[in-house]
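**Q** Generate coordinates for the sequence data below:
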Amino acid sequence: MIKIDSHLRVADPAAYVKTLVERHWRHFNPVDDGGKYTAKSAIEACRRLRQATGQTAPITSRGKHKGATYLQYYADGDSAKLRRQQDFLDYLLHNDGANLVQLYTARPDTLAAMATAIGALTKSGDFFKTDKGKLKQTEFGKRLSRDVFDYASFRSSQYCADLYRQLQFNQATCPYCNHSVLEIVQLHKGKDEAPMLKAYFQLDHYFAQVRHPYLALSFFNLIPSCGNCNAVDKLDAEFALHTHVHPFHEAFDDFYHFELSMRGMWGMVHEVQIVPRQSTTHRDGGVDAFRLRDKYAGYSALAIDLHRRFVAYEHCLKTEDAQTLRLFQDAVLHGMSLDKRDILRTNRGKMKRDLIRQFDVANALKID
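**A** Below is the predicted model of the structure:
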């Protein structure tokens, strides 16, 4: 609900993330002592796939596709589809793989522009198809996901868990809902074995992997998230920067705030609402996609209690006495942080912070 960069407790978040992004490219594209990309690199895998598209000899020797050529197996015998695949791979490899580098390292707005450029070279059916109402990758999409953009191996690697530990998601909540806790745990399997990191959360592909397999390993397309937001609510829905807040690009906090609706002379509590800020015309489709209104409506009782405690101890804010202020802190703000940078570190941190700001009409707590 704040930008992931803003969540980082480091001296220079931009420089810190830049270092991680550069490391991300090098991890998937190692070089030898002479500075050349190794056979295991993604760029060399991409080159091998481009070469394979020109093969006319059979590529399978068994099963129902025995004797099939690349054209038959990966392009359904459609020469126009094969040409589009080649154009796509040439786009990635152009200028010594400059566009491939961008796919791994570019910010969300650049990734969106590249997806548009790739869309002009290809058709959606080149990467995925609909089967019984569900999106599934084509054979070409599967090969990209297996040979060039191997997300499965990345997700099970120690590098993956360590990357998100460095992004401080070992002490965070889901950026989409700010409710579910994300954990990275050090597992000890045996006294003679080195401990391993395990990330107990999912990675959402903001631009869906089934639709865009070439963005499967893009640093800024991978959003640490909870299973409810990723696997239950979002699934393969198509998100866009102008319709859905991207946690590496914008902050939900800049566009919406939580508010306790009240009615009656004495402030009878009604429900927790998600309200657009007056200063914005932005509408985030994520509010509906992640069912945030429904999820937070269930916390009305918590909000009622917070309001009751604030009213009971509000007088403490009218003094500079340290002991009295500490009484307010303990009675009202226990377990909370009013620092915007801590929103993702605190379960429902944004809702609690916004409600305190609403109750504190005089802004004695100086919450921005």
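**Q** going forward, measure contacts between C-alpha atoms and count neighbours the same way
**A** Noted.
**Q** so what's Gln209 closest to, chain neighbours aside?
**A** Ala216 (5.5 Å; CA to CA, 6 or more residues apart in numbering).
**Q** Can you get me a residue count around the one you found?
**A** Using other CA atoms under 10 Å, Ala216 is surrounded by 27 other residues.
**Q** At the geometric centre of the protein, which residue sits there?
**A** Geometric centre of the chain, nearest residue: Ile223, 1.4 Å, by CA atoms, centre = their mean.
**Q** which residues touch that residue?
**A** By CA atoms under 8 Å, 6 or more residues apart in numbering, the contact list for Ile223 reads 175, 203-206, 247.
**Q** Flag every buried residue along stretch 3-17.
**A** 3-8, 13, 17 (16 or more other CA atoms under 10 Å).
**Q** where do the strands sit along the stretch 251-368 of the chain?
**A** Under the criterion DSSP state E, counting those that start in this stretch, the stretch 251-368 of the chain contains strands at 256-263, 268-276.
**Q** quick one: the first one to strand 268-276, angle?
**A** In this structure, strand 256-263 runs at an angle of 150 degrees to strand 268-276, with axes from the mean of the first three to the mean of the last three CA atoms, to 10 degrees as the basis.
**Q** Report all helices and strands that strand 256-263 contacts.
**A** strand 268-276, helix 349-359 (3 or more CA pairs under 8 Å, 6 or more residues apart in numbering; DSSP states H and E).
**Q** What degree of burial does Pro30 show, as a neighbour count?
**A** Residue neighbour count, defined by other CA under 10 Å, stands at 17 for Pro30.
**Q** picking up where we left off before, switch the buried residues of stretch 3-17 over to a markdown table; also include secondary structure.
**A** Shown next, in a markdown table, are those (DSSP: H, G, I helix; E, B strand; the rest coil):
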| residue | secondary structure |
| --- | --- |
| Lys3 | coil |
| Ile4 | helix |
| Asp5 | helix |
| Ser6 | helix |
| His7 | helix |
| Leu8 | coil |
| Pro13 | helix |
| Val17 | helix |
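**Q** and this one, so I can compare the two:
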Amino acid sequence: MINIAQYFTEEKRNSHIKGVIGHLNRKFLHTAVRYKVKPKYYFEKRFYKALLIDREFLKRIIFATYDEIESFESSDSYKAHRLFFLLCLPSELRNSEPFSTHFGLESNCFPRELIGQNIEEISAEVRVNCKKVFDYGSFSKISRAEIYDRGQWNAYNYLNEFMPKTCPYCNIQLITRLEDCLEDGGLHYEMRPALDHFLSKNKFPFFALTVSNLIPSCKECNTDLKLEKNFKDPRHINPMGQSFEGIAKFDIKLRDDSDILQAIESIYNYGELNTGSIKIFLDTTDTASDQNISDFNLENRYNNHIENVRFFLEKLPKVAKEKIKSYQDLFEIDDFETALQRFIEHSLNPEDHKDVIFSIFKRDLISKYCDL
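**A** Sure, this is the predicted structure:
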């Protein structure tokens, strides 16, 4: 897990909020009826009025941190518009704690317009409007036949100069964004990685455009493994602000304990490590990290790709100060760090890790096993 929040610059924040504001204006103020959202109930109108008028309120939703989206029921925004948020939730979530308790309190003082009405039908109406307002589809779906420019608010421009080159959930798969520059200076978008909703946009539609809820990710993590899993309860690690650093570390162990003498002899006498006898695992006592490791099936996936790090593992026992200095002298390399990076074929610069597959795995093993 890699923290990518630091790469979402102030310029990106300003661009995104400007795009969201323009999108909201079209939804509520556009002259074409098909674009408009027409809230029916007073508590809806009150919420959307706050979105349009109070920029700070809008920003608290769009720029809510990973902690705030996971515990939003404790926020002032939620408390001020609790009935709206509760009726946006699907019934199975609304009927779970703490929301069921909150809804019980709200039902004791329903506004007159809700008394005697079918609450599930009203909730369905509210959810439909909420999905239209926080409309991820308008943000993400672009006709391949059309030409766009860098200034437009869409998922392609959102990811430009922000997304890492590897999936921050797994650091196994490369993710790609491509576009064609046209002769007139315009752009033709070709492909981009998935933007995973850390909290499902179907369960929490009001967070569909929230920055910390939009994680650029690979197909395996987003489509094949995560799906609609609830990352709020139990709590998970969110790469828009969190990482495994300090709470979960990669390590290796023998697949069969009976191979230990042979492994020691190979390392001691020949400086070799038989990767066929090695198993990769992630060591953590943190429950949130453990949830990510389990849901993204990280240990099995890393072991399935162990051949991709075979040369690194074979070099690992040979990494010692005196050997790297000999390598440095032999190839006339100016400094020790450069020699080390060339020898192990891995950058020691943390800024590079988000763009290189298996970089966190390599970092952890270098830190533990290399005499530097």
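**Q** Provide the TM-score value for the superposition.
**A** Overlay of the two chains. TM-score (TM-score structural alignment, normalised by the length of structure 1): 0.69; 300 aligned residues with a CA RMSD of 3.4 Å.
**Q** Now which residue in structure 2 aligns to the residue nearest to the centre of structure 1?
**A** Applying TM-score structural alignment, one finds that Ile223 of structure 1 aligns to Ile215 in structure 2.
**Q** any idea how far that match is from Arg301 of structure 2?
**A** Ile215 of structure 2 sits 20 Å away from Arg301 of structure 2 when distances are taken as CA to CA, to the nearest Å.
**Q** do Lys38 of structure 2 as well
**A** To Arg301 of structure 2, Lys38 of structure 2 is 47 Å away according to CA to CA.
**Q** what does Glu56 of structure 2 give?
**A** As judged by CA to CA, Glu56 of structure 2 and Arg301 of structure 2 stand 42 Å apart.
**Q** Gly137 of structure 2 now?
**A** Distance from Gly137 of structure 2 to Arg301 of structure 2, counting by CA to CA: 31 Å.
**Q** can you give me the helices for the stretch 101-250 of structure 2?
**A** Ranges of helices within the stretch 101-250 of structure 2 are 119-133, 136-140, 155-159, 219, based on DSSP state H, counting those that start in this stretch.
**Q** Dump those into JSON lines; add mean neighbour count and distance to Leu105 of structure 2 as well.
**A** Formatted as JSON lines, the helices of the stretch 101-250 of structure 2 follow (neighbours: other CA atoms under 10 Å; distance: least, CA to CA, whole Å):
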{"stretch": "helix 119-133", "mean neighbour count": "18", "distance to Leu105 of structure 2": "15"}
{"stretch": "helix 136-140", "mean neighbour count": "16", "distance to Leu105 of structure 2": "31"}
{"stretch": "helix 155-159", "mean neighbour count": "20", "distance to Leu105 of structure 2": "39"}
{"stretch": "helix 219", "mean neighbour count": "17", "distance to Leu105 of structure 2": "41"}
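**Q** Same list, those helices, but as TSV with distance to His102 of structure 2 please.
**A** What follows is the helices of the stretch 101-250 of structure 2, written out as TSV (distance: least, CA to CA, whole Å):
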stretch	distance to His102 of structure 2
helix 119-133	15
helix 136-140	28
helix 155-159	35
helix 219	36
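**Q** looking at those helices, which is closest to Glu332 of structure 2?
**A** Nearest to Glu332 of structure 2, of all the helices of the stretch 101-250 of structure 2, is helix 155-159, at 40.6 Å by CA to CA.
**Q** other SSEs contacting the closest one?
**A** With contacts taken as 3+ CA pairs under 8 Å, 6+ apart, helix 155-159 of structure 2 sits against helix 136-140.
**Q** Can you name the next helix or strand after the longest helix seen in structure 1?
**A** Looking across structure 1 with DSSP state H, the single longest helix is helix 79-105. The first helix or strand that comes after helix 79-105 of structure 1 along the chain, using DSSP states H and E, is helix 108-121.
**Q** That next one: which residues count as buried?
**A** Within helix 108-121 of structure 1, the residues that count as buried by 16+ other CA under 10 Å are 108, 111-112, 114-115, 118.
**Q** Just want the angle from it to helix 79-105.
**A** Going by the same axes, to 10 degrees, helix 108-121 of structure 1 makes 170 degrees with helix 79-105.
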